[in-house]
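[1] Predicted model, plus sequence, below.
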Amino acid sequence: MSDHNLTIKAFVKLGDFLRSFCEYIESGNRLDTTDDEWFSIFRTEVEMAHHYNGWFTKDNCIHAFSTWGNTLTQPNLENWLSTYDLERNQKKTVALIMAGNIPLVGFHDLLSVLVTGNKALVKLSSSDQKLIPLLIRYLSSIEPYFKEKVVFTKERLTHFDAVIATGSNNTARYFEYYFSKKPNIIRKNRNSVAVLSGKESHKELTALGEDIFRYFGLGCRSVSKIFLPKNYEIDQFYKAMFNYNEIINHNKYANNYDYNKAVYLMSEFKILDNGFLILKEDESYASPIASLFYEYYEDAAELQKRLSADSEKIQCIVSSNFLDAEVAFGTTQTPSLTDYADGLDTVEFLLAT
């Protein structure tokens, strides 16, 4: 069996396991007794995750596992890779510098490196040292091939042929200088926005809450700003958000809510508040935790031009019949394999390097 087919087969098995594990967590019923030991290992890691990262709640970890479980199927993987000539790949070691803002945030890059037949040299974020190594441990248990293909390190990165690094706009400048002599993808800060027309149903607006509140708004695919038509009735938005009110019971989120509300009030900014989400009119895209920026628009065509001009700052645009490349309400945190971060085709980069 070729390395490519062997890798795909292993990831399909990982997807099967993740779906079974998530169903087990939700129902308490084991679906495959041969995986009892791994069910126990994964359950322990999920239940302990919040001890080393307070944002990694059980619910958010399970969501990440479930999303990847539904993604890693034979048809999905084959359809994704069918447009590439994997034989073009020149085997190499690819350094991956990962973020840790949400669970499994760097897994797509790691998957891309492995399915193209390359070796990954991984430097994990201090905020997520457990979950991705856990998936690699499982993969290695069903296919020892991966033991030689993934190396985790805390040391200075050396002996690699290309690099994919994710960080803030500040660290990106350092990455661009440090890795300038190697083929690279340097990922910077991005945010996601939603454009409302005022004709959205209550169901659509409620789904938008998933895009706003999932992972506490910490992901680049999290909606941090909404554009509203002139004279929009904000009450219909807030009514739809009510289903997410329990988020204020999370200590770290509540602390951010209290802090940001105090800052806004002391600065005499005009804000709207429902007790767990602060709305502030602001032209920026990146809103603080527990806050959502909003801005009114009058001309849809002008807004389209603006968003196009700011495309390097934006990861996703959630809307309905506004743009060709829009994302449906409630789906930003369930991307497909072809939804590359920053719109850069990672697989093509790896094959061409």
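    Sure, I can see it. Worth saying up front: this structure is predicted, and the values here are computed from it rather than measured.

[2] contacts and neighbour counts: CA atoms only from here.
    Noted.

[3] Could you say which helix or strand holds the closest residue to residue 341 other than its chain neighbours?
    Using C-alpha to C-alpha, 6 or more residues apart in numbering and skipping residues adjacent in sequence, the residue nearest residue 341 is residue 315, 7.2 Å away. Using DSSP states H and E, residue 315 falls within strand 314-318.

[4] Downstream of that strand, the next helix or strand is which one?
    helix 346-352.

[5] In three-state terms, how would residue 105 be classified?
    Using DSSP: H, G, I helix; E, B strand; the rest coil, the structure places residue 105 in coil.

[6] Tell me how many other residues crowd it.
    18 (other C-alpha atoms under 10 Å).

[7] how about it, what does it touch?
    Residue 105 makes contacts with 98-99, as judged by C-alpha atoms under 8 Å, 6 or more residues apart in numbering.

[8] Second structure follows, compare the two:
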Amino acid sequence: MTFHDRKSNFIELGRFLEQFTLTTEETSEKSAENEELYNELNNKIDNAVHHNGWFTRENIISSINEWSKALKEENLATWLHMYDLEQKREQKTVAVIMAGNIPLVGFHDFLCVLMSGHKVLVKQSSNDKLLLPIIAKFLIQLNSEFENLIRFTEDQLKDFDAVIATGSNNTARYFEYYFKNKASIIRKNRNSVAVLTGNESEQQLKNLSQDIFRYFGLGCRNVSKLYVPEDYNFEQFYPAMFDWKDIMNHAKYANNYDYNKAVYLMSEFKILDNGFLILKEDESFGSPIATLFYERYSSKEDLKLKLEENKEKLQCVVAEGFMENEIKFGKTQHPKLWDYADDVDTMEFLLKL
């Protein structure tokens, strides 16, 4: 299979996934040639909601929507032109151990391995194991050569040359030991933060609410902490979060909110609360579900230095005109194909195997 074959096949996959973002009438018309697979994936979306209490149909469709956009021809061209992908290389098998915190969180690694010309051995999280096999099935039906390039396993990994593994800090230590003799990318916990100045518009803060609440805050790209000026007034912040008030209708989120609020109140921590989001002053980066940590700063330069010193703990810094490589408000859940997790170029790693 040539590089151009792989690229065109993933463009077709993007078109297939795009159907799940359209109205019922448009979907019915567009899905005719792939109606069976469309229905199968649609059913798996419903099954995934029952399988994982943190998955909702809205969030799964949001993830699929992002991938349908990412796989457009112009985006693939912008990403892939940076690499020499037409050069003949020895084909290797790359094991990908996926997280399951948000829907299809491991798809980028899956895409990178196949676009680099290697074989992928997928070990999915039990929390997100229903969606990707249908996507793989679509690719195989599109091009039978993918059948020899994609393998899923629930057993101990065997017969592979390199590994990409995503997990917690604890599992990362296990991965580093277990795969010490393999070429590897091992990802640990990371969090995202936002820097506010007090001059943000209402729309910017509303955009920030997407960064906070999408996927219930479970992703490493979700903002879990705010940095605010010493005199910051949260009266302008909370109204901008109001559109997400219905998140309390989700039982697992509401249970976390109630539990964390009770713990903070019993511990006599000073908190701010609007009925669905708790704000707690804390120096840590990672906050519990339904809680957002904040920390006050007096010097922008000191804050920049602090963030730089902790860059290995951070996935995204959301800000406007604050520092290089910042992410705009509302954009953390819309990464480009070249926005690599942990700033490690996955494609470059794969091409050097």
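    Cool, the structure landed. These numbers were taken from a predicted model, which means no experiment stands behind them.

[9] where does the TM-score land?
    Once superposed, chain against chain, the TM-score is 0.97 (TM-score structural alignment, normalised by the length of the first structure); 352 aligned residues with a C-alpha RMSD of 1.3 Å.

[10] ok so, going back, can you get me a residue count around the alignment partner in the second structure of the residue nearest to residue 341 of the first structure?
    Taking TM-score structural alignment for the superposition, residue 315 of the first structure sits opposite residue 315 in the second structure. Residue 315 of the second structure: 22 surrounding residues under other C-alpha under 10 Å.

[11] Contacts only, for residue 315 of the second structure.
    Contacts of residue 315 of the second structure by C-alpha under 8 Å, 6+ apart are 190-192, 220-221, 341-342.

[12] now swap in residue 98 of the first structure and tell me
    Applying C-alpha under 8 Å, 6+ apart to residue 98 of the first structure gives the contacts 105-106, 122-125, 165-167.

[13] Let me know the closest of these to residue 268 of the first structure.
    Proximity of the contacts of residue 98 of the first structure to residue 268 of the first structure was ranked by C-alpha to C-alpha; the top entry is residue 167 with 32.4 Å.

[14] In the second structure, what sits opposite the closest one in the alignment?
    For residue 167 of the first structure, the residue aligned by TM-score structural alignment is residue 167.

[15] what's the distance between that match and residue 57 of the second structure?
    Using C-alpha to C-alpha, to the nearest Å, residue 167 of the second structure is found at 24 Å from residue 57 of the second structure.

[16] And those two? Which one has more around it.
    Using other C-alpha under 10 Å, the more surrounded residue of residue 167 of the second structure and residue 57 is residue 167, with 20 against 16.

[17] Quick check: the more buried one vs residue 97 of the second structure, distance?
    8 Å.

[18] One more: residue 151 of the second structure?
    Per C-alpha to C-alpha, residue 151 of the second structure is found 12 Å from residue 97 of the second structure.

[19] picking up where we left off before, residue 59 of the second structure versus the match of residue 315 of the first structure, what's the distance?
    20 Å.

[20] Could you do residue 287 of the second structure as well?
    From residue 287 of the second structure over to residue 59 of the second structure (counting by C-alpha to C-alpha), the distance is 21 Å.

[21] Just the helices from the second structure, written as ranges.
    Under the criterion DSSP state H, the second structure carries helices at the ranges 3-18, 24-30, 35-51, 57-70, 73-80, 107-115, 132-142, 169-178, 202-213, 251-266, 300-309, 346-351.

[22] right, so of those helices, which gets closest to residue 332 of the second structure?
    helix 202-213 (5.8 Å).

[23] what range in the first structure does that closest one sit on?
    With TM-score structural alignment as the criterion, helix 202-213 of the second structure aligns to 202-213.

[24] For that stretch, buried residues please.
    204-213 (16 or more other C-alpha atoms under 10 Å).

[25] Could you single out the nearest of the residues you listed to residue 112 of the first structure?
    Closest to residue 112 of the first structure, out of all of those and judged by C-alpha to C-alpha, is residue 211, at 24.9 Å.
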